[in-house]
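> predicted coordinates and the sequence they were generated for:
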Amino acid sequence: MNSYAALLRGIGPSNPQMTNDKLRAVFTGLGFTDVGSVVASGNIVFRCADTDVPALEDRIQEALNAELGIPGGTIVRSREELRALLDSDPFPGLTHSRGTYLIATFFKALEAPAEIPDFDDPLARVVGVDRAARAVLAVVDNSVGKTPDFMAWLEKQYGKDITTRTWLTVQRVVKKMG
């Protein structure tokens, strides 16, 4: 059995159709095992025999839309991909805080861009692209009144088949995967 994490886009925990118990029920209904949720923002871990990740993403998204009316995006990563991303230590010496808000933006595409154009805001900077995990890694300064709209900028550059997680959430997801 393969261990995966589904990173769901557009989940609003206050929406009664998007609660963790309902999300887990969809995954269990698909025949997946060891289904669990991490944080109330659309991070579901599970096990299954499937190895065709794009087909798995489509299958999950179709079920979420049919059963809960969630049209958003489903991005799946294996435990190995996420573990390798964590082990690469892309934020050396940095600790997640308001001044150094560490984020990873995952691409649904089979490849992440080789490099990201400069984001013209001193409060956010791209620190790298992890091609294997298909993720862009960035640091955002949320300690001042005006927060840079880095995620909207990424969406404008690359479309809606992306989703962003804090580095702490990525760590929690991998821990939950065992």
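Sure, I can see it. Numbers count the residues shown, from 1 in each chain.
> going forward, measure contacts between C-alpha atoms and count neighbours the same way
OK.
> so which residues of the protein form strands?
Using DSSP state E, the strands of the chain run over residues 2-8, 33-37, 43-48, 74-78, 101-107, 124-130, 135-140, 162-166.
> one more structure, for comparison:
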Amino acid sequence: MTSFIALLRGVNVGGITIRSAELRELFDGLGFEAVRTVLASANVAFESPRADAAALKREIEAALAERFGYDAWIVLTTAEHVRAVIDAFPFDAADASRQPWVVFASAASVLDELARGEGLDPAVDPIARGDGVVYWNPVKGTTTDTPFAKLLSRARFTPTTTNRNLRTLAKLAG
């Protein structure tokens, strides 16, 4: 049995509303076990005996699209990988003046482009490339205002990236 984590992109923003109970019901209906949602339904932890993550991703996206009527895109990873991502966070996650974020993307090339951080001030926008992620540790309260935040919000990145706070990931990974 593999413990998976599904991170849904674009849920509960832009008119796409999915309640946690409905999301759990959908994942239960797909035959997954130990299904639980974390924080307003954009995050699902579950277990499956099937190990083909690519096939599971396609199945989940198709079920989300059919049930909720939107062009679903998710990041599907394992709880083990998320724990490793958390453990590898390269900044001081305990620094109360900062907000520790992890950016996931649909392709390594997107992460590479984001991690180059051309023109970014590392004191304002500390970023680092990790295993399948980009780490970001902005000053608390600036996550929509910094140059990296503006880079993430560009039209070419918004459909293929999703980010989560390190604390949310810790809750998901258990």
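On my side now, so go ahead. As the structure is a prediction and not an experimental result, all values here were calculated from the model.
> ok, back up a step: just send the strands of structure 1 back as CSV, with mean neighbour count and distance to Val173 of structure 1 too.
Supplementary listing: the strands of structure 1 in CSV, determined by neighbours: other CA atoms under 10 Å; distance: least, CA to CA, whole Å:
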stretch, mean neighbour count, distance to Val173 of structure 1
strand 2-8, 22, 7
strand 33-37, 18, 8
strand 43-48, 23, 7
strand 74-78, 22, 11
strand 101-107, 23, 13
strand 124-130, 18, 18
strand 135-140, 23, 15
strand 162-166, 20, 10
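> now tabulate those strands in a markdown table and tack on distance to Phe27 of structure 1.
Below are these laid out as a markdown table (distance: least, CA to CA, whole Å):
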| stretch | distance to Phe27 of structure 1 |
| --- | --- |
| strand 2-8 | 10 |
| strand 33-37 | 7 |
| strand 43-48 | 8 |
| strand 74-78 | 12 |
| strand 101-107 | 21 |
| strand 124-130 | 28 |
| strand 135-140 | 24 |
| strand 162-166 | 19 |
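> nearest to Phe150 of structure 1, of these?
strand 124-130 (6.9 Å; CA to CA).
> what's the closest of the strands of structure 1 to Lys156 of structure 1?
strand 162-166 (10.7 Å).
> quick one: distance of the closest one to the chain centre.
Its chain's C-alpha centre lies 4 Å from the corresponding centre of strand 162-166 of structure 1 when counted by CA atoms, centre = their mean, to the nearest Å.
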